[in-house]
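# I'd like to go over a predicted model; first the sequence, then the structure.
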Amino acid sequence: MSTADWAGKVAFITGAGTGIGFGVARAFSNAGMRLALSYRDEAQRARCTSWFEERGREVPLWIKLDVTDRDAFAVAADKVIDHFDKCHVLVNNAGVSVFGPTDEASYADYDWIMGVNFGGVVNGLVSFLPKIKATGEGGHVVNVASMAAYLSGPQAGIYTASKFAVRGLTESLRYNLVPYGIGVSLVCPALVATDAGLSALKRPEGFAGSGFAPVDEGELHNFASIFANGMDPLEAGEKILRGMTENRGLIFTHPEFAEDFKDIYETSLAALPDEVAPPERLEVERLRRAANKAALEGAKISINDLT
């Protein structure tokens, strides 16, 4: 498959008014795809629309959406089908980056961050997968996580948990959708030139009871300034499109993490007990590996295939 094969396909991208979402939207448009984009801010929508108009492109179907709103997500899926008659690609991109010591977090902190970063992905899948399957032409699901899906740290516990959750869900979903000709990719970007560092300033009133210290806007803007050193969102979007085209299950956009993955690999191997496993347990794991391989070759796997 080449990127040209995406021409005319319909994609829905969440959080497309800025950052990585808009980078993906531009890359998809450059490949000839038709777009439905979710947004929250009218000024961002206007700026993005100008990009398409200036190039004589089809203006996307814009849908205002809070990705935590399940009913609104279902309505968005219906709008896409009503407008385009089909949908081939779902990009779950919308997210928030909020930092603070995990031991001080409140329920509101957990509910907001997990609700957007993981719940938003769930809502996208439940709303759109039946539509993509019904199209009958195959397609692709892209779940945008973060390098935090692999790398943890002291200031981003809930954010990291949400991205680990997206990683596990996406890796499992890939096995399920092969029989439908639907690819699944986990995207783990690192620093991209976005306004993600200012997420704490956009906290909804319904989640106001944070356990973290009150936001110091000067400190937050100083932290957010590092994002200016990040990758151009269009470059990230182009790498995501290439990964989709190659049907890669995992798409890394940044190269600077070999040291981290070497450490993860060595630490993980060293943590395994230095002993021989009994034959009956080895057989269980052999069956699991065989089932996973068969799933990626198109088989529908049931629990009976694991025994």
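Cool, the structure landed.
# from here on, just use CA atoms for contacts and neighbour counts.
Fine.
# spit out the contact partners of the nearest residue to residue 165 once chain neighbours are set aside.
Counting by C-alpha to C-alpha, 6 or more residues apart in numbering, the nearest residue to residue 165 once its immediate chain neighbours are dropped is residue 118, at 6.7 Å. The contact partners of residue 118, taken as C-alpha atoms under 8 Å, 6 or more residues apart in numbering, are 162-163, 165-166.
# and residue 190, by the same measure?
With contacts taken as C-alpha under 8 Å, 6+ apart, residue 190 has the following neighbours: 146-147, 253-254.
# most residues in a single helix of this structure, which one?
Ranked by residue count and defined by DSSP state H, the top helix of the chain is helix 157-177.
# now do the helix or strand following it: distance to the chain's middle.
Sequence order places strand 182-188 as the next helix or strand after helix 157-177, per DSSP states H and E. Taking C-alpha atoms, centre = their mean, to the nearest Å, one finds strand 182-188 lying 8 Å from the centre of the chain it belongs to.
# next up, a structure to set beside the first:
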Amino acid sequence: MAITEFAGKNAFVTGGASGIGMGIASALVRQGMTVMIADIWQDHLDQAMEAFERRGEANRVVPVLLDVSDREAYEAVAAEFAEKVGKLHVLVNNAGLGAGGRTKDLTYKDWDWSLGVMIGGTVNGLVNFLPAMIAHGEGGHIVNTSSMAAVLQPVMKGGVTYTTGKAAVLGMVEQARYDLAEDNIGISALVPGPVRSNIFQIHRTRPERYRNEGIETAPRRQAQVDPRWMDPEQVGELVVRGIRENQLYIFTHSMFRRGMQEKFSKLLASLPEQDDDPELMASLEMFLSNPIYTGHD
């Protein structure tokens, strides 16, 4: 099922003009793919195309302006992809935002904006591209960008919308993995740790329809990007390998191992002590185990 040959195939990457998205797009272009990069910032698209031009790769990159939460705009861009690029083989639902705000301060518009990008944007990618990807019969792969925050929540006040959206994306991949196998479509969750990007520069991206009246109740995150964080180009190479090997999870860092072990130990320890009914367990087998976790999917 895994796509092992990239040359001559096509990809679509949201949030593709900077950060992780640019790193993934660059890696796919180096593999010989034609890539449409979608981004909400025109200046970042311009800068990305200048970088591809310097590398002599601009002829295999198509930039497009897109707010992934806008369904009508997304539908138009999907039609443009089919016209300008052709068949889609790799879909990367990467666009996101580092929205903050403490739970008690958030409004409907704060939630709608955050989840409209992280969940809605991913859904829009699937609805607009997946049917055609299946129809051409050449196989395909989807990469949804989640986050370590979906697996191991940071010690902080705020960021609940971000964690909610990224956890939903992770669950989506796990459910769709088994579901899409019969159509020769692989799907992976990219679960990045600290990567150098523009994720915290959210003040520019909030559409007018999601703005609160008066003073914004959700404070903007002011986190700074540390130069020691991973280079997006390295993430791109990990994604290429993840697609080629049809990995369920594409993690970028091992430093979270202890925290993950603590969390999963807590989960197991929280299960009640009781004698399970073997017959009931047999009748519920589809809920008790999944081959995607045992490597037999």
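Now that the structure is in, tell me what you want to look at. Keep in mind the model is a prediction, meaning the values are calculated, not measured.
# all strands of the stretch 101-250 of structure 2, in order?
All strands of the stretch 101-250 of structure 2, identified by DSSP state E, counting those that start in this stretch, fall at 140-145, 185-191, 249-251.
# let's have those strands in CSV, adding mean neighbour count.
Conversion of the strands of the stretch 101-250 of structure 2 to CSV gives the following (neighbours: other C-alpha atoms under 10 Å):
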stretch, mean neighbour count
strand 140-145, 25
strand 185-191, 26
strand 249-251, 21
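# could you provide those in CSV, with additional columns for distance to residue 95 of structure 2?
Shown next, in CSV, are those (distance: least, C-alpha to C-alpha, whole Å):
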stretch, distance to residue 95 of structure 2
strand 140-145, 8
strand 185-191, 12
strand 249-251, 17
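# for residue 274 of structure 2, find the nearest of those.
strand 249-251 (32.3 Å; C-alpha to C-alpha).
# who touches the closest one?
Counting by C-alpha under 8 Å, 6+ apart, strand 249-251 of structure 2 makes contact with 188-193, 238-239, 242, all of which sit outside it.
# how much does whichever helix or strand comes after it stray from structure 1?
Scanning forward in sequence from strand 249-251 of structure 2 by DSSP H and E, the next helix or strand is helix 257-269. If you overlay the two and look at helix 257-269 of structure 2, the average distance to its match in structure 1 is 0.8 Å (mean C-alpha distance after the TM-score superposition for structure 1).
# how far does helix 257-269 of structure 2 sit from the chain's center?
For helix 257-269 of structure 2, the distance between its averaged C-alpha position and the chain's averaged C-alpha position is 24 Å (C-alpha atoms, centre = their mean).
# the alignment partner in structure 2 of residue 158 of structure 1: what's it in contact with?
Alignment of residue 158 of structure 1 against structure 2 is given by TM-score structural alignment, with residue 161 as its counterpart. For residue 161 of structure 2, the contact set (C-alpha under 8 Å, 6+ apart) comprises 99-101, 111, 114-115.
# rewinding a little: mind putting the contacts of residue 190 of structure 1 into JSON lines with neighbour count and distance to residue 24 of structure 1?
As requested, the contacts of residue 190 of structure 1 are arranged in JSON lines below (neighbours: other C-alpha atoms under 10 Å; distance: C-alpha to C-alpha, whole Å):
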{"residue": "146", "neighbour count": "23", "distance to residue 24 of structure 1": "15"}
{"residue": "147", "neighbour count": "19", "distance to residue 24 of structure 1": "18"}
{"residue": "253", "neighbour count": "22", "distance to residue 24 of structure 1": "12"}
{"residue": "254", "neighbour count": "16", "distance to residue 24 of structure 1": "15"}
